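# Got a predicted structure plus its sequence, pasted below:
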Amino acid sequence: MDYLLSLAVDPAAWIALLALIAMEVVLGIDNLIFIAILTNRLPEHQREIGRRIGIGLALIMRLLLLGSIAFIVKLTNPLFSVLGQEFSSRDLILITGGLFLVWKATKEIHHRVDLDPGPDLFDRKNVSLGFAAAMGQIVMLDVVFSVDSIITAVGMTEHVPIMIIAVVVAVLTMLLAANPLSNFIIANPTIVMLALGFLLMIGTALIAEGFGVKVPKGYIYAAMAFSALVEGLNMIERRSRRSRPD
């Protein structure tokens, strides 16, 4: 109890908490985009529950990982080396998750640009993904994003209560943003390609990080923000054209 009270009156602890919340919310964007895109493939009556389960699983995984800090720290220990490059459990998780994201995004981009793509991930009339399959893919990426999130938290502060509060706030933010984001993607088809491009970039960054090439996340999110701004301007321009009298 005294430990918690000392944290509550420590200005440095509050600064660390605010910084970690901001970082966890930003990291959660990756997770949320994937969940929003994948659940849009489900039948309409299953989408909201799918999003809630996916985000709930993300919270559970993060809290479980926080409860085993010693295990998380060991994930960064080298397991083996290839041509002088050391690989840890975290590296292998990031590489696997990155490859999955690149494969998934590339496959869906191909479906959208192919003249005869067959069932489309974002075509609500052609729903082919089962609920269990969607949850399985969400769980796989939840693991990847959770490991990255918690290792980032461990690197920013040594206080577990601060980590727990930051993670819970970030996941609650994801929960509040899930439905609006998914509905926005459905209502604006051009956003779909942009979101897939984001996933492709995030997957590539995860693979690079797994191979020891650190890509500053600030660059990634700055590129995402700039792309979103340009697409926002395009949307405003299209609406202006439609509202003009002939």
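Yep, it's here. Residues are numbered from 1 along each chain as shown.

# contacts and neighbour counts: CA atoms only from here.
Will do.

# quick one: the strands in this structure?
Listed in chain order, the strands found in the chain under DSSP state E are 78-82, 85-88.

# How about residues contacting the shortest one?
Right, the one you point to is strand 85-88. Taking Cα atoms under 8 Å, 6 or more residues apart in numbering as the criterion, the residues outside strand 85-88 that touch it are 75-81, 210-212.

# And the contacts of stretch 154-166?
Identification of contacts with stretch 154-166 by Cα under 8 Å, 6+ apart yields 4, 13, 16-18, 20-21, 24, 63, 66, 153.

# Kindly tell me how buried residue 56 is, as a neighbour count.
Burial of residue 56 is recorded as 17 neighbouring residues (other Cα atoms under 10 Å).

# wait, I meant residue 216
Number of residues near residue 216 (other Cα under 10 Å) recorded here: 10.

# What residues does it make contact with?
Per Cα under 8 Å, 6+ apart, neighbours of residue 216: none.

# Just say which of the strands of the chain is most tucked in.
Using mean count of other Cα atoms under 10 Å, the stretch among the strands of the chain with the largest mean neighbour count is strand 85-88, at a mean of 15.

# gap between it and the chain center?
Mean C-alpha position of strand 85-88 versus that of the full chain (Cα atoms, centre = their mean, to the nearest Å) differs by 24 Å.

# Stretch 43-56 too?
Using Cα atoms, centre = their mean, the distance from the centre of stretch 43-56 to the centre of the chain it belongs to is 16 Å.

# okay, pairing it with this:
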Amino acid sequence: MEFLADPQIWISLLTLTALEIVLGIDNVIFISILAGKLPKDQQAKARQTGLMLALVTRILLLCSITWVMSLTKVLFVLPVMQVDVTGKSLILLIGGLFLIGKSVMEIHEKLEGEDGHATSGSKGASFQSTIIQILLLDIVFSLDSVITAVGMANQLWVMITAVVIALGVMLAFAGAISDFVNRHPTLKMLALSFLILIGVMLVGDSLGHHIPKGYIYFSMAFAFGVEMLNLKLRAKAKPVELHQPYR
């Protein structure tokens, strides 16, 4: 138990936990938006299931560190762009394209839907399809989260503890975040725009063009701050109403 007296252990745990929470914010937003398409009585269950799947995915990947790190090995070189293609880059590319495509479809549905019906003509999302979509994005976000954890801590228990604490915090506030976003449609559009930005970042990373996350998070924080000022100034005005998926 002497390792518990090492201040470096606690510093790495606190730092990693904070980073995991920051990295998980976009995951929570995406889960909230997807869950928001379900009937009201299924939304909380979908959010909780999605976050629990994220927790399981992260722990499984942490316990398979050797395999995770092997994803950074070069599989082949893309001749056109001279880019080294790895398992990680393939996952980031697929996940980034999925995130961009899904976010654009959500924006189109909210703004171009007719008479409250989804443009695709579907009768709303099913619980199973929503969970599958959440799981696919969990894998992408978990990979980034796990590689960050491996790079910051040496002890497996520190990584797992940080992930569990971070997911616990997100689970506790997921409902509040979801309700707040759903009450303010402009914030939902802003959140979807953020997800497109994150998708572009993932695609860029997969092609060897790293975009510092500090720029991404700063732009998000600045845009969010401006929107909060707008909401405060226009609190008495009639809010914008977006189309809702057909139930």
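Everything's here; your move. Since we're looking at a predicted model, the values are computed, not measured.

# Quick check: TM-score for this pair?
Comparing the two superposed chains by TM-score structural alignment, normalised by the length of the first structure, the resulting TM-score equals 0.91, with 234 aligned residues with a Cα RMSD of 1.7 Å.

# can you tell me which of the contacts of stretch 154-166 of the first structure are in helices?
When DSSP state H defines the helices, the subset of the contacts of stretch 154-166 of the first structure inside them is 4, 13, 16-18, 20-21, 24, 63, 66, 153.

# TSV please, covering the residues you listed and showing distance to residue 127 of the first structure and neighbour count.
As requested, these are exported to TSV (distance: Cα to Cα, whole Å; neighbours: other Cα atoms under 10 Å):
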residue	distance to residue 127 of the first structure	neighbour count
4	49	12
13	48	16
16	44	18
17	42	21
18	41	14
20	38	23
21	36	23
24	32	23
63	33	17
66	36	23
153	38	23
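
# from those, which is closest to residue 238 of the first structure?
residue 24 (34.1 Å; Cα to Cα).

# Tell me the counterpart of the closest one in the second structure.
Pairing criterion TM-score structural alignment: the partner of residue 24 of the first structure within the second structure is identified as residue 20.

# What about the closest residue to its match other than its chain neighbours, how many residues nearby?
Using Cα to Cα, 6 or more residues apart in numbering and skipping the chain neighbours, the partner closest in space to residue 20 of the second structure is residue 166 (5.9 Å). Using other Cα under 10 Å, the number of residues around residue 166 of the second structure comes to 22.

# swap in residue 7 of the second structure?
A total of 10 residues lie near residue 7 of the second structure under the criterion other Cα under 10 Å.

# That one corresponds to which position in the first structure?
With TM-score structural alignment as the criterion, residue 7 of the second structure lines up with residue 11 in the first structure.

# With residue 101 of the second structure instead?
In the first structure, the residue equivalent to residue 101 of the second structure is residue 103, according to TM-score structural alignment.

# One more: residue 53 of the second structure?
Here residue 53 of the second structure is matched to residue 57 in the first structure, going by TM-score structural alignment.

# for residue 224 of the second structure, same thing?
The alignment partner of residue 224 of the second structure in the first structure, by TM-score structural alignment, is residue 228.

# Quick one: closest of the strands of the first structure to residue 32 of the first structure.
Across these (criterion: Cα to Cα), the nearest stretch is strand 85-88, sitting at 26.0 Å.

# What range does that closest one cover in the second structure?
Residues 83-86 of the second structure are where strand 85-88 of the first structure lands when matched by TM-score structural alignment.

# how much does the matching stretch stray from the first structure?
Taken against the first structure, stretch 83-86 of the second structure registers an average deviation of 0.8 Å after superposition, with mean Cα distance after the TM-score superposition for the first structure.

# Tell me who's in contact with the closest residue to residue 58 of the second structure other than its chain neighbours.
Leaving out its chain neighbours, the residue that sits closest to residue 58 of the second structure by Cα to Cα, 6+ apart is residue 142, at 5.4 Å. Residue 142 of the second structure makes contacts with 54, 57-58, 61, as judged by Cα under 8 Å, 6+ apart.

# Could you rerun that using 7 Å?
Residue 142 of the second structure makes contacts with 54, 57-58, as judged by Cα atoms under 7 Å, 6 or more residues apart in numbering.

# Quick check: residue 132 of the first structure vs residue 240 of the first structure, distance?
When distance is defined by Cα to Cα, to the nearest Å, residue 132 of the first structure is 42 Å away from residue 240 of the first structure.

# same question, residue 167 of the first structure
Counting by Cα to Cα, the separation of residue 167 of the first structure from residue 240 of the first structure is 41 Å.

# and the residue positioned nearest the centre of the second structure, what does it touch?
When the second structure is reduced to its mean C-alpha position, the closest residue under Cα atoms, centre = their mean turns out to be residue 27, at 2.1 Å. Taking Cα under 7 Å, 6+ apart as the definition of contact, the neighbours of residue 27 of the second structure are residue 141.

# Now with 10 Å, please.
With contacts defined as Cα atoms under 10 Å, 6 or more residues apart in numbering, the neighbours of residue 27 of the second structure are 21, 50-51, 54, 134, 137-138, 140-142, 170, 195.

# before we move on, what about residue 205 of the first structure?
For residue 205 of the first structure, the set of contacting residues under the criterion of Cα under 10 Å, 6+ apart consists of 94-95, 98, 199, 211, 213-217, 220.

# In a markdown table, list these along with distance to residue 163 of the first structure.
Written out in a markdown table, the entries for the contacts of residue 205 of the first structure read as follows (distance: Cα to Cα, whole Å):
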| residue | distance to residue 163 of the first structure |
| --- | --- |
| 94 | 21 |
| 95 | 25 |
| 98 | 25 |
| 199 | 26 |
| 211 | 27 |
| 213 | 26 |
| 214 | 23 |
| 215 | 23 |
| 216 | 22 |
| 217 | 19 |
| 220 | 23 |
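
# And residue 114 of the first structure? What does it align with in the second structure?
Correspondence of residue 114 of the first structure to the second structure, assessed by TM-score structural alignment: residue 112.

# how many other residues sit next to that match?
15.

# Make sure it is actually in contact with residue 104.
No: judged on Cα atoms under 10 Å, residue 112 of the second structure makes no contact with residue 104 at a distance of 11.5 Å.

# Show the contacting residues for the match of residue 53 of the second structure.
With the criterion set at Cα under 10 Å, 6+ apart, residue 57 of the first structure makes contact with 51, 63, 135, 138-139, 142-143, 146, 171.

# May I ask which of these has the most neighbours?
residue 142 (28 neighbours).

# Give the equivalent position in the second structure for that one.
So, by TM-score structural alignment, residue 142 of the first structure is matched to residue 138.
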